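>>> Following is a predicted model, sequence given first.
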Amino acid sequence: MTTQAAPAAGSDKLDSGVLKVAGVVVLGAIMSILDITVVSVALPTFQREFNASYADVAWTMTAYTLALATVIPITGWAADRFGTKRLYLLSLVLFVGGSALCAVAWDIGPLIVFRALQGLGGGMLMPLGMTIMTRAAGPDRVGRVMAVLGVPMLLGPIGGPILGGWLVDAQSWHWIFLINVPIGIVAFVLSARILPKDQPQPSESFDFLGMLLLSPGLALFLFGVSSIPEKGTVAATRVLIPAIVGLVLLVAFVLHALRKQHALIDLGLFKNRNLTVSTVTLTLFTVAFMGAMLLFPSYFLQVRGESTLTAGLLLAPQGLGAMVTMPIAGRLTDKIGPGKLVLPGLVLIALGMAPFTMVTPESNYPLLLGALFVSGLGMGMTMMPIMSAALASLTHQQVARGSTMMNIIQQTAGSIGTAVMSVILTNQVLDSPEATAYSAVTQGRVQAGDVPREVLTAGQSSLAGAFGNTWLVAVVLLALCLVPALLLPRRRIEKAEGGTPDEALAVPVAMH
């Protein structure tokens, strides 16, 4: 076994050991994030294969999300108690095992259960990956490693529909799950050899009461929120009861955590100003941007009549834009502070989204693709610097809890953003009989020949207007992000008070 110590504080380069760790973590993150979106294009196939309703097959996505929310809260404690490497290997086993079971599912019920098992593994991959990379690189290079980890976080929603569409068309729906098996095996072998050897800390007592409040609270709240698009109203019983019970449990957890010394989630971290400001900024940003991203493929599919694969390819400029700025932003975050990057990044995203607020059925493709590229440039300058601002000033012992908390917030905000934008779009469509009729045709529920041509033409224009109005709401939310973003650090973030330069670098980069 050879062990490579992390470079001294202030070192500017990511050494080969850190890059190898980053490569392993990104491989796991790509599987986890792609699987959230790759299934979306297979929902119609599930309906046909299992003779199920759309509401039933949609649970193949919801079950995965709820499992993520349930397992993320315990990840920080478990990482401290058992070590990040062991837990990361276990999460890979759960994820790959769940993928293999999904591929052999014989009915929609078992598929939903197996998707939940997959989510238990996938939910731990991202927070554990952030913890491993942050510890390996040290506080002086958090921005750079966050930029590396940001690539799968950005490309997942773009590459997922493309990969899923191709696999379903060229092979069968089973392959959207089977493809994870060889990738997961490679990730497991590389993780076992490359990840730093575990150095678990003395175990704190596990907060069982906190887990009984937080995990079900998150799951019930997200279940209620996820049911809004299906029910079309917040007032539905299936929305209100789980959401209210979930909120009550979450409030009870907050009151419990404020009194307990070693709570499941350390709310004392919010005493750190950088983390608090970053959390507010990340929440608003995720609600606005992730909700808006959901609409891009739907516009190309429903309004422009493109195929699933073409719609996925049309989103590629956004990923390309982010790939241009993300490495640069990661490097500059460590040198000049995140505030100087996040503000112009938000402006670029808003500018890129502006043309979509005025879309029509004939909107110029070069203009829209250029706007997506500009939006991607802004994305590359935004999400990872915000995460870096939150984690860079934490001590070595706080990183696992901090990254776990940021993942919970991001997951919850993303679910809220998706539900909010879906409800706004749905209500816009329902307000227009022509748009409703045209939407029914595009979804295959009504034959085009059964609807008068003039109604289809008017409906197509109305549907485009509904998308534009929904994107306008997203732009307004992005503008609100500028307020907390103004408070982000505009200079290099110093280490947490009381920490030593070597503290955050205590975990070596080991290859064995």
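Everything's here; your move.
>>> contacts, neighbours, all on C-alpha from now
Noted.
>>> so who does Met381 touch?
Listed by C-alpha atoms under 8 Å, 6 or more residues apart in numbering, the contact partners of Met381 are Ala322, Thr325, Met326, Ala329, Leu341, Val342, Pro344, Gly345.
>>> Can you identify each of the strands in this protein by residue range?
Counting by DSSP state E, the chain has strands at residues 2-4, 509-511.
>>> The last one: how far from the chain's middle?
Here strand 509-511 shows a centroid-to-chain-centroid distance of 28 Å under the convention C-alpha atoms, centre = their mean, to the nearest Å.
>>> Stretch 306-322 too?
When distances are taken as C-alpha atoms, centre = their mean, stretch 306-322 is centred 18 Å away from the chain's centroid.
>>> Could you do stretch 269-289 as well?
Relative to its parent chain, stretch 269-289 has a centroid offset of 15 Å by C-alpha atoms, centre = their mean.
>>> Now do the buried residues in that stretch.
Using 16 or more other C-alpha atoms under 10 Å as the burial criterion, the residues of stretch 269-289 that qualify are 269, 273-289.
>>> And for stretch 222-232?
Residues of stretch 222-232 classed as buried by neighbour count (16+ other C-alpha under 10 Å): Leu222, Phe223, Gly224, Val225, Ser226, Ser227, Ile228, Pro229, Glu230, Gly232.
>>> ok so, going back, kindly reformat the contacts of Met381 as TSV and extend each row with distance to Gly138 and neighbour count.
Listed next are the contacts of Met381 as TSV, based on distance: C-alpha to C-alpha, whole Å; neighbours: other C-alpha atoms under 10 Å:
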residue	distance to Gly138	neighbour count
Ala322	24	26
Thr325	22	19
Met326	19	28
Ala329	17	28
Leu341	21	23
Val342	22	29
Pro344	27	16
Gly345	25	25
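>>> ok, and here's another one to check against it:
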Amino acid sequence: MTTPLEDKLDPALRRMIGVILIGGIMGILDGSMTAVAVDTLSERFDASLSTTGWVSTGYLLALTITIPVTAWTVEKVGGRRLWLFGLVLFMAGSIASGLAWNIGSLILFRVVQGIGAGILDPLMLTLLARAAGPTHIGRVMGVMGIVGSTGPVLGPIVGGLILQGLDWRWMFFVNVPIVIVAFVLARRTLPTEPPEARAAVARLDVLGVALIGPGVAAGVLALSEIAQRGTFTTWQVLLPLALAVVLLAWYAAHALRTRETPPLIDLRLFTRRSFTASVVAAAVLGLATFASIFVIPLYYQQVRGYDVFESGLRLAPFGLGSALVMPLAGRLSDRWGSRNLALTGAAIALLSSLAFSRFDAQTGQLWPLLAAFTLGIGTGSAGAPVIGSVYRTLPPQLVPQGSSVLYMLNQLGASIGIAMVALLMQNAGVGDPQSGFRNAYLAVVVALLVMIVASLFIPGRAVAPQPAPDQPAEDSGAPRLAERVGQEENVK
């Protein structure tokens, strides 16, 4: 019998994983790379900081709006064709952004780039989950997690290095050769779906497209404004927040109504306890991860007086710890199940966060680095098992919807984490960043307690779901979801 370390993936699957990760890494890097360039872009285009902030915000909102549509489009046109289209669109947005002549054109081209990333990011999860199947999903997500966890950490570092030695335009031009390589390899590697596999795709839920994407994006915008302004009580926060509530409530009523056209994202997915627990744990893990990515550099800048680049480098142990442990955690979750690994990882992250809440300007240099490393180990240990558990009982036709839900909730969790940290740091007493930093990490501790509770409901050792029966397009609506999703796995 092979051990989890000896059980090898099929060579074709390994090649496919590598090709997909090459294509997906740039969207993850670009989400955080431009954050360090706000001052540079403001000076170059003679624009205010608030206007320049839309270079990142526009990208994020375009990405968020695109995510739910990807779930339907992949079934309509096929994963390979959609992946290639996403690569071309992302490269076009990158080239155009590098050639931008004013701040308005840069924001517009970043929106195009964000639409490309909104196709690639959730589609990366869908393609990998389908290729891996329930028995290998943990180890595949563990490998993918290296990119997902280190990308946001490396983005500011790579952006800072580019700005130190090259013109700002190279933050976008650097994508071009990587995307070209990814495109060529994807054409050779990704399988082509037969036309009959896409014959029974239902009509697009147009009203759902108009509600859920903009609704989630409005929520992300409200959270971004909270992070920038440090308060809830401004129209820039309250207006998008109210819009998000109205649109998402409208979508919920629309999605639960019986009709011929199935909803874009079927909310009856959440009647499955294992799925709900997994996506909640993933969202809270995203909150804790991005809160840490945001607050650790602030600790070094505001409490210890380091510059931006030095502070970013000291975030590296966090990404390193996560990258080292994720592949092993993914392998072990395939063999032993997700629940115990998720609980262990959340507990390690919680203890590391408690340690961070005790640090101040007099703390020795080594301790924050060690705490960041163990925090990365904790989030990495939980990440692959939690993500893998989302897919283990979903039949193939529901994987795109599961990917969209997972990515949207993870994005919301990340935005909540950043907004929470910014609010606590900015509302700390004048001249007292230490108390803001302590409160921020105590809030992360509370979030990780929520994750531990959610992880208790993640299934133990997984069993493969029964394949869903084929249905004609007119019978594929929401009321038949219970018949399509297969059997719930046994919880030990």
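Looks like it came in fine. All values derive from a computational prediction rather than experimental measurement.
>>> re earlier: nearest to Ala147 of structure 1, out of the contacts of Met381 of structure 1: which one, please.
Met326 (5.6 Å; C-alpha to C-alpha).
>>> who's in contact with the residue lying closest to the closest one once chain neighbours are set aside?
Of all residues beyond its chain neighbours, the one nearest Met326 of structure 1 is Gly380 (4.2 Å), with distances taken as C-alpha to C-alpha, 6 or more residues apart in numbering. By C-alpha under 8 Å, 6+ apart, Gly380 of structure 1 lies in contact with Gly321, Ala322, Met323, Val324, Thr325, Met326, Ala329, Gly345.
>>> Pick out the most distant pair among those residues.
Maximum pairwise distance in the contacts of Gly380 of structure 1, criterion C-alpha to C-alpha, is 13.5 Å, between Met323 and Gly345.
>>> Give the residues shared as contacts by those two.
Going by C-alpha under 8 Å, 6+ apart, residues that sit against Met323 of structure 1 and also against Gly345 are Leu377, Gly380.
>>> Apart from its neighbours in sequence, what residue is nearest the counterpart of Val181 of structure 1 in structure 2?
Val181 of structure 1 maps onto Val176 in structure 2, with residues paired by TM-score structural alignment. In this structure, Val176 of structure 2 finds its nearest non-sequential neighbour in Met91, 5.9 Å apart by C-alpha to C-alpha, 6+ apart.
>>> Spit out the contact partners of Phe206 of structure 1.
For Phe206 of structure 1, the contact set (C-alpha under 8 Å, 6+ apart) comprises Trp77, His262, Leu264.
>>> Which members of these are positioned in helices?
Among these, the members found in helices (DSSP state H) are Trp77.
>>> Make a markdown table out of the contacts of Phe206 of structure 1 and add neighbour count and distance to Val168 of structure 1.
Converted to a markdown table, the contacts of Phe206 of structure 1 look like this (neighbours: other C-alpha atoms under 10 Å; distance: C-alpha to C-alpha, whole Å):
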| residue | neighbour count | distance to Val168 of structure 1 |
| --- | --- | --- |
| Trp77 | 22 | 39 |
| His262 | 16 | 47 |
| Leu264 | 26 | 41 |
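>>> With respect to Ile162 of structure 1, which of the contacts of Phe206 of structure 1 is nearest?
Ile162 of structure 1 lies nearest to Trp77 out of those, by C-alpha to C-alpha, at 36.4 Å.
>>> what's the matching residue for the closest one over in structure 2?
For Trp77 of structure 1, the aligned position in structure 2 is Trp72, judged by TM-score structural alignment.
>>> can I assume its match is in contact with Asp266?
No - using C-alpha atoms under 8 Å, Trp72 of structure 2 is not in contact with Asp266; the gap is 11.5 Å.
>>> now stretch 205-212 of structure 1, how far from the centre of its chain.
For stretch 205-212 of structure 1, the separation from the chain centroid amounts to 26 Å (computed by C-alpha atoms, centre = their mean).
>>> ok, average deviation of the longest helix anywhere in structure 2 from structure 1?
Longest helix of structure 2, by residue count under DSSP H: helix 103-165. By mean C-alpha distance after the TM-score superposition for structure 1, the fitted helix 103-165 of structure 2 averages 0.9 Å away from its aligned residues in structure 1.
>>> Name the nearest residue to Val21 of structure 1, ignoring sequence neighbours.
In space, Val21 of structure 1 comes closest to Leu195 once its chain neighbours are excluded; the distance is 5.9 Å by C-alpha to C-alpha, 6+ apart.
>>> what does that neighbour align to in structure 2?
Aligned by TM-score structural alignment, Leu195 of structure 1 pairs with Leu190 of structure 2.
>>> so that match touches Met16, yeah?
Yes - if you go by C-alpha under 8 Å, Leu190 of structure 2 and Met16 touch, sitting 6.6 Å apart.
>>> The stretch 251-400 of structure 2: helices as residue ranges?
273-298, 308-313, 316-336, 339-356, 366-391, 399-426 (DSSP state H, counting those that start in this stretch).
>>> Out of those, the one nearest Thr150 of structure 2 is which?
With C-alpha to C-alpha as the measure, helix 316-336 is the member of those nearest Thr150 of structure 2 (4.9 Å).
>>> Point out the other helices and strands that the closest one packs with.
With contacts taken as 3 or more C-alpha pairs under 8 Å, 6 or more residues apart in numbering; DSSP states H and E, helix 316-336 of structure 2 sits against helix 103-165, helix 366-391.
>>> Just tell me the aligned range of the first one in structure 1.
The alignment of helix 103-165 of structure 2 onto structure 1 (TM-score structural alignment) spans residues 108-170.
>>> so how far is the first residue of the matching stretch from its last?
Stretch 108-170 of structure 1 has an end-to-end distance of 22 Å (C-alpha to C-alpha, to the nearest Å).
>>> Distance from that stretch to the middle of the chain?
8 Å.
>>> To Val295 of structure 2, which of the helices and strands packed on helix 316-336 of structure 2 lies closest?
helix 366-391 (11.3 Å).
>>> In structure 1, point out the residues matching the closest one.
Residues 366-391 of structure 1 are the counterpart of helix 366-391 of structure 2, counting by TM-score structural alignment.
>>> sorry, back to before: which one of the buried residues of stretch 222-232 of structure 1 is nearest Lys495 of structure 1?
Of all the buried residues of stretch 222-232 of structure 1, Leu222 has the smallest distance to Lys495 of structure 1: 34.9 Å, by C-alpha to C-alpha.
>>> and the helices and strands packed on helix 316-336 of structure 2 as a markdown table, adding distance to Leu204 of structure 2?
Below are those laid out as a markdown table (distance: least, C-alpha to C-alpha, whole Å):
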| stretch | distance to Leu204 of structure 2 |
| --- | --- |
| helix 103-165 | 16 |
| helix 366-391 | 23 |
